[in-house]
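Please find the sequence and the predicted model below.
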Amino acid sequence: MQIARDPLDIEAHARRVLLASRPPLTDRAFGALVDLFLALGDRGRALRRQLLEQAMPWLDPDDAHFLRTHLDTELPRGAQLPTQRWSVLDTAVLGSLNMVGLQRREVAQETPFQQAMSLLEYGDLAGARGMLEAALLDEPDHEEVNRELLAIYQHSRDDAGKAEMADKLVARHGALPSGWS
């Protein structure tokens, strides 16, 4: 609590590290050292080294290595720290500082028929019909497109639209696909 009240009380930090370097409080040594490193910033290198050496037998090897790498440089606030729970001054950024990352992935291209079926599922009959008409004009032998477009004309009772599409098919391909006569 004293460190939380006065983070620059170096004597309190040193006492806390020394207390945490003895059983049964050894699980708190890393958090105490992290707080000391954060409070001192880039100053107090000799004190940081001495207290780190005293606590070394109780530290996890990865935690000890992490602190050794920051002896000569400042441990910046908001730095990505190893997981620990006994630090008072740590801003508790665990893991990655990047909350959202951009990922590229291949998206399978939908065929015009699949896109039209999606439009039908959402109730966009006119959009699906337009997409199927364009697909049939490009590929008049596509059976699924042909069958679905004819079903749309039949259910919507749009004989004028069907006749107009038949004229376009004859003009472009010279004949009508099966089922149009």
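Here it is on my side, so go on.

okay, CA-based contacts and neighbour counts for the rest of this
Noted.

Other residues contacting the helix or strand hosting L132?
Assigned by DSSP states H and E, L132 falls within helix 125-138. Surrounding helix 125-138, the residues in contact under the criterion Cα atoms under 8 Å, 6 or more residues apart in numbering are 112-113, 115-117, 119-120, 142, 145-146, 148-149, 152, 165, 168-169, 172.

got the buried residues for that helix?
Neighbour counts over helix 125-138 (16 or more other Cα atoms under 10 Å) mark 125, 128-129, 131-133, 135-137 as buried.

circling back to that earlier point, and the contacts of helix 125-138, which of them are buried?
Buried among these (16+ other Cα under 10 Å): 112-113, 115-117, 119-120, 145-146, 148-149, 152, 165, 168-169.

Mind checking which of these land in strands?
Judged by DSSP state E, these include no members of strands.

and which of those residues is nearest A46?
Q115 (68.2 Å; Cα to Cα).

Contacts only, for the closest one.
So Q115 contacts 128, 131 (Cα under 8 Å, 6+ apart).

any idea of the angle the one helix or strand G161 maps to forms with helix 125-138?
Per DSSP H and E: G161 is located in helix 159-173. Computed by axes from the mean of the first three to the mean of the last three Cα atoms, to 10 degrees, the angle separating helix 159-173 from helix 125-138 equals 20 degrees.

in helix 159-173, what's buried?
162, 165-166, 168-169.

Who are the packing partners of it?
Based on contacts counted as 3 or more Cα pairs under 8 Å, 6 or more residues apart in numbering; DSSP states H and E, the elements that helix 159-173 packs against are helix 125-138, helix 143-156.

Next, L38: secondary structure please.
helix (DSSP: H, G, I helix; E, B strand; the rest coil).

how near is it to H155?
73 Å (Cα to Cα, to the nearest Å).

In terms of neighbours, single out the busier of these two.
Between L38 and H155, counting by other Cα atoms under 10 Å, L38 is the more crowded of the two (20 against 9).

let's bring in a second one:
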Amino acid sequence: MGQAIYGQLGDAAALTPTLNEAPCSELAFLIGESQRWLPYLPDLPARFGDALAQAVSAAPGDLARHTRRIHHAYRSLDSEALYGALLDLFAVLGHHGRELRRRMLSASRDRLAAEQEQALRLWLESGRRPPMSPRSRSACLSEGVEGETGLLHVREGEQVEIRDPLQEAREFIEYSQLEQAMDLLENAVRRQPERDDLRVELLSLYRATRDHARRDDFRRRLGTELGGLPPCWASDGTGERGSE
């Protein structure tokens, strides 16, 4: 085991023998606040990201650690780690640090999947995480960690807010996420076919997108699931009947 390193890293080259002699040391404890150690650990690229994630977990409010982790994931061409690092930054800042979040997202967008970039963009503009945003196993803070639903326990007498699907759909529509809005409304109609407001909103989306094939396919599937299509679904609200 190499000798302990205290304080900030100065000349990284001078520390190279210590680091090389201590391959079993935990990088999160060996690394200071400098990035100059990176070139001297060419055989441990997978551990760079782990160490930076651990550093963020240890001090979630240290924005310098967040930005170092984001920069490293970007340089490593690791889009999943990059998305997880951005999720953690957004979760920690909440409604604050909008300019920092905007800069980090803009600089990272070319290495994010389209749905990841879109979810973060919506979060930036709306101030809250979109309900159907992609999750990430690389996120290490609570807002981004994937988990089993069985881990959620509601104490007796504690009320859980259940958001109305129509309200959620309209939030998607507000940000031109029409595909997500239709998915949400179709699922809601299956669960609550008696709700006329859901039907009207969904049919208006079909008309707006001119997606008559999707409308007719949903009618057929809904009729099969319910054992018959409700009369209110015989028309799209303009007198036009769906194809049989």
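On my side now, so go ahead. As the structure is a computational prediction, the values presented were derived from the model and not from experiment.

TM-score of the superposed pair?
The TM-score (TM-score structural alignment, normalised by the length of the first structure) is 0.48; 103 aligned residues with a Cα RMSD of 3.3 Å.

picking up where we left off before, out of the buried ones among the contacts of helix 125-138 of the first structure, flag the one nearest to L18 of the first structure.
Q115 (68.1 Å).

how near is E168 of the second structure to F90 of the second structure?
21 Å.

and the two? which has more neighbours close in?
Per other Cα under 10 Å, whichever of E168 of the second structure and F90 has more neighbours is F90, with 28 against 18.

so that one makes contact with L100?
No - using Cα atoms under 8 Å, F90 of the second structure makes no contact with L100, being 9.6 Å away.

what do the two both touch?
In contact with both F90 of the second structure and L100: no residue, using Cα under 8 Å, 6+ apart.

Identify the residues contacting the helix or strand E99 of the second structure falls within?
Under the criterion of DSSP H and E, E99 of the second structure resides in helix 98-108. The contact list for helix 98-108 of the second structure, computed with Cα under 8 Å, 6+ apart, reads 67, 70, 74, 82, 86, 89-90, 117, 120-121, 124.

Please tell me how far the closest residue to R172 of the first structure other than its chain neighbours sits from L150 of the first structure.
Spatial nearest neighbour of R172 of the first structure, excluding adjacent residues (Cα to Cα, 6 or more residues apart in numbering): L137 at 7.5 Å. Computed as Cα to Cα, the L137 of the first structure to L150 of the first structure distance reads 14 Å.

And for L40 of the first structure?
From L40 of the first structure to L150 of the first structure the distance is 78 Å (Cα to Cα).

now the helices for the first structure?
2-5, 10-20, 29-40, 45-55, 61-69, 112-121, 125-138, 143-156, 159-173 (DSSP state H).

Please identify the buried residues of the first one?
For helix 2-5 of the first structure, burial by neighbour count (16+ other Cα under 10 Å) applies to I3.

Mind giving me the packing neighbours of that helix?
Taking 3+ Cα pairs under 8 Å, 6+ apart as the contact cut, helix 2-5 of the first structure packs with helix 10-20.

other SSEs contacting the helix it packs on?
Secondary-structure packing of helix 10-20 of the first structure (3+ Cα pairs under 8 Å, 6+ apart): helix 2-5, helix 29-40, helix 45-55.

angle of it against helix 45-55?
20 degrees.

does D50 of the second structure belong to a helix or a strand, and which?
If you go by DSSP H and E, D50 of the second structure is part of helix 45-58.

would you turn the buried residues of helix 125-138 of the first structure into JSON lines with distance to L18 of the first structure?
Below are those laid out as JSON lines (distance: Cα to Cα, whole Å):
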{"residue": "L125", "distance to L18 of the first structure": "75"}
{"residue": "A128", "distance to L18 of the first structure": "74"}
{"residue": "R129", "distance to L18 of the first structure": "78"}
{"residue": "M131", "distance to L18 of the first structure": "75"}
{"residue": "L132", "distance to L18 of the first structure": "77"}
{"residue": "E133", "distance to L18 of the first structure": "80"}
{"residue": "A135", "distance to L18 of the first structure": "77"}
{"residue": "L136", "distance to L18 of the first structure": "81"}
{"residue": "L137", "distance to L18 of the first structure": "82"}
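
Show me what counts as buried in stretch 81-90 of the second structure.
Buried, per 16+ other Cα under 10 Å, within stretch 81-90 of the second structure: 81-90.

again, but for stretch 118-129 of the second structure
For stretch 118-129 of the second structure, by 16+ other Cα under 10 Å, it's 118-124, 129.

The helix holding D50 of the second structure: which residues count as buried?
Buried-residue list, helix 45-58 of the second structure, by 16+ other Cα under 10 Å: 48-57.

Beyond it, next helix or strand please.
helix 63-75.

how big is the angle separating that next one from helix 98-108?
Going by the same axes, to 10 degrees, helix 63-75 of the second structure makes 20 degrees with helix 98-108.
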